[in-house]
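Student: Just a sequence and a predicted model for now, questions to come.
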Amino acid sequence: MLSADDLELFVTVGSSASLAAAARTLGITPPAVSQRLTHIERKLALRLVERSNRGLKLTSDGELLFKRANEILLQFTRMEDELAQRGGKNAGVLRVVAPLGFGRTYVVGLVIDYHAAHPDVRVDLNLSDRPGIGLATACDILIQIGELRDSEQVATVVAPNRRLLCAAPAYLDRYGAPSMPADLRDHRCIALRENDEDVTLWRFENARGERINVRIEPVLSSNDGAATKALALAGAGITVRSEWDVAEDIAARRLVPLLPGWKLPDADITAILGRRGERAARVDDFLGLLRRSLRPVPWRQRGGQVAG
């Protein structure tokens, strides 16, 4: 029989791009994750995960366990909520998931402030390199950047955020700047692999509503936003980054926004939550604190409104 610890581990594995990523989330070593995962598979006499050099993929049995485990863990949380409410406490566990870079910059400090105000609430913060919609059922608040996919969860935009095409002055001095989106096919581009998106298809729209999709062939790519920005700052190529991440660099001229007549799809900061009737008070308290922390929008205060 599987334990609650088994279910929590499997949900973390199923929500991660690799065993190493799951290990970072759980605070244990990758061999320990592999050993515990193998133990779960032996208990059930089922193959749950396919492992390869490209990462992890759940089998059909693994997909079923992932779904049911999320449901069971959610029931545990609801039970804790009901018992806490009977005692008149804002207590229990608040599970928050956020992207790595944004989470380190804007969410960690928020968790510190929240816990100081609500010391009876245990906060579980998961900074994920793959914070996709599948994690929403395993947490109370999933902070996501970018386009929302279909979901049964309640979603609310907490701050505006643009995607910006940019490069360092050193790159532009050497290779010049593109004048049209199609010119990017002849430039050195840097791609960020995240959220299972088609990261080599860059979509542009101008003020007249004309749309151009450009399929780039990246010379460099990474699954880490900090790495792609570091490469761009070093003059290695042109990249697409979130406004929250590069506004200060653009204001300081370390990066230059490109194609001012064209814009990429917005990537607003969104909080995805459980259904409204099922939310505990601690969730609404954290959501309110998150909204207040992003008003006025901090990256537009420090970096100024970025032209584009």
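Tutor: That came through, no problem.
Student: rest of the way, CA atoms for contacts and neighbours
Tutor: Noted.
Student: which stretches of this structure form helices?
Tutor: 4-14, 19-26, 30-44, 60-86, 100-102, 108-117, 169-175, 225-233, 243-251, 281-293, 298-302 (DSSP state H).
Student: and those helices as a markdown table, adding mean neighbour count?
Tutor: Shown next, in a markdown table, are the helices of the chain (neighbours: other CA atoms under 10 Å):
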| stretch | mean neighbour count |
| --- | --- |
| helix 4-14 | 20 |
| helix 19-26 | 19 |
| helix 30-44 | 15 |
| helix 60-86 | 16 |
| helix 100-102 | 18 |
| helix 108-117 | 14 |
| helix 169-175 | 15 |
| helix 225-233 | 20 |
| helix 243-251 | 21 |
| helix 281-293 | 16 |
| helix 298-302 | 15 |
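Student: would you turn those helices into TSV with distance to L273?
Tutor: What follows is these, written out as TSV (distance: least, CA to CA, whole Å):
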stretch	distance to L273
helix 4-14	17
helix 19-26	20
helix 30-44	28
helix 60-86	12
helix 100-102	18
helix 108-117	17
helix 169-175	41
helix 225-233	25
helix 243-251	22
helix 281-293	8
helix 298-302	23
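Student: Now do stretch 8-23: distance to the chain's middle.
Tutor: Distance, stretch centre to chain centre, for stretch 8-23: 15 Å (CA atoms, centre = their mean, to the nearest Å).
Student: Below is structure B, check it against A:
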Amino acid sequence: MRAVQMKNISAAARSLHLTPAAASHRIMQLENRIGARLLNRTTRALHPTEEGLVFYEHALEVLEAIERAESSIATAGGEPIGALRVTAPIGFGRRILGPLIVQFHERYPKVRVNLRLSDRLIDLLDEAVDIAIRMANPVDSSFIARNLEDCERVLCASPDYLDRKGRPREPGELIDHNCLVLRFPGSPQVRWRLQAPDGVVAVPATGDFDADEGDVLTEWALHGGGIVMKPYWEVAEHIRSGNLEVVLADYPPEPVKLMLMYPHRNLVPAKLRVFIDFMAEQKSLLPDVSHFGGSGKVVRFGT
């Protein structure tokens, strides 16, 4: 099933802590047992055969039945049980969610948490994820989105870079700077949306570096590589220490929402329901960055 969802045997194997050879062997054993080819494999892609699609759909029904059974038992016994698949951005997962998962497991010891960290927007259905924690503004109404907190962001760069390249005074001057961009294969042109007194200004963010992992962008900025857009809480200490300096403080980026996203379903399993409640009860997930001090400052309209 995971190979079909991820369209790649090697990726599916890694997600299940198997070697690609072991995963391929298991698929071959399954095909031999049922007497039909389930997957067509090429060097670039993997596609289920007609028989494979039928098998996959029935397998999904079996897993859903198991999930319903687990949820029923949990409801009757008063204790959630089963595996919960969670995805989150890398920085948030490392710094904030990791310790919370330990607390969650102490409260619900029969819930096994499979945490997948990625700055890529994972397809929850394709990759069989139960719930995602994202820093974004919801656009897909096919999922339930529950807001946890607003997440303000900042443009920043090292003082060394700004001494060499100059300090932009208005958004249009960013075109003359090296913008450090979070980008994935196939992603469109990145535009930074900045708040101006007359409304939002969308500025193309271009430069010599891009990466699919946010912490790399921070390291590039610290080493004088260019200007980066980051959540305040991720770079607050660097700004307080003077290693990074706020850029265009009068034109802060639009904030995004820290939210939970999960698919619509008739029955929300107990393991998912208690995780949603656990995250919602946290008084403040993001560190307090109401002021920076040091060489950086934050200007908010209306304050």
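Tutor: Thanks, I have it. As the structure is a computational prediction, the values presented were derived from the model and not from experiment.
Student: on that earlier part again, quick one: closest of the helices of the first structure to C139 of the first structure.
Tutor: Proximity to C139 of the first structure (CA to CA) singles out helix 60-86 among the helices of the first structure, at 8.1 Å.
Student: packing partners for the closest one?
Tutor: The contact analysis (3 or more CA pairs under 8 Å, 6 or more residues apart in numbering; DSSP states H and E) places helix 60-86 of the first structure against helix 4-14, strand 92-99.
Student: Could you export these as a markdown table, including distance to R86 of the first structure?
Tutor: A markdown table is the format used below for those (distance: least, CA to CA, whole Å):
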| stretch | distance to R86 of the first structure |
| --- | --- |
| helix 4-14 | 24 |
| strand 92-99 | 12 |
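Student: hang on, the earlier thing: ok, which of the helices of the first structure comes nearest D183 of the first structure?
Tutor: Closest to D183 of the first structure of the helices of the first structure, according to CA to CA: helix 169-175, at 11.6 Å.
Student: Can you check which part of the second structure the closest one sits on?
Tutor: Across the second structure, the stretch matching helix 169-175 of the first structure (TM-score structural alignment) is residues 159-165.
Student: Can you get me the centre-to-centre distance for that stretch and its chain?
Tutor: On CA atoms, centre = their mean, the centre of stretch 159-165 of the second structure falls 31 Å from that of its chain.
Student: State the distance from the residue mapped onto A116 of the first structure from the second structure to R112 of the second structure.
Tutor: Alignment note (TM-score structural alignment): A116 of the first structure maps to E106 of the second structure. Distance, E106 of the second structure to R112 of the second structure, using CA to CA, to the nearest Å: 11 Å.
Student: residues contacting the aligned partner of L26 of the first structure in the second structure?
Tutor: Structural alignment (TM-score structural alignment) places L26 of the first structure against L16 in the second structure. Counting by CA atoms under 8 Å, 6 or more residues apart in numbering, L16 of the second structure makes contact with nothing.
Student: Ok, L286 of the second structure next?
Tutor: Taking CA under 8 Å, 6+ apart, we find L286 of the second structure in contact with I96, E149, C151, W233.
Student: Next, format those as TSV and append distance to V256 of the second structure.
Tutor: TSV is the format used below for these (distance: CA to CA, whole Å):
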residue	distance to V256 of the second structure
I96	17
E149	9
C151	5
W233	13
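Student: Top of these by number of neighbours, please.
Tutor: Each of the contacts of L286 of the second structure was scored by neighbours using other CA atoms under 10 Å; the highest score is W233's, at 19 neighbours.
Student: Surely it and L285 touch.
Tutor: No - the pair W233 of the second structure / L285 is not scored as a contact, 10.3 Å apart, by CA atoms under 8 Å.
Student: among the contacts of L286 of the second structure, which are in strands?
Tutor: E149, C151 (DSSP state E).
Student: Identify, from the contacts of L286 of the second structure, the entry nearest to G166 of the second structure.
Tutor: W233 (25.2 Å).
Student: Could you pull up the residues touching the residue in the first structure that that closest one lines up against?
Tutor: Mapped onto the first structure by TM-score structural alignment, W233 of the second structure lines up with W244. The contact partners of W244 of the first structure, taken as CA under 8 Å, 6+ apart, are N161, R162, W299, R300.
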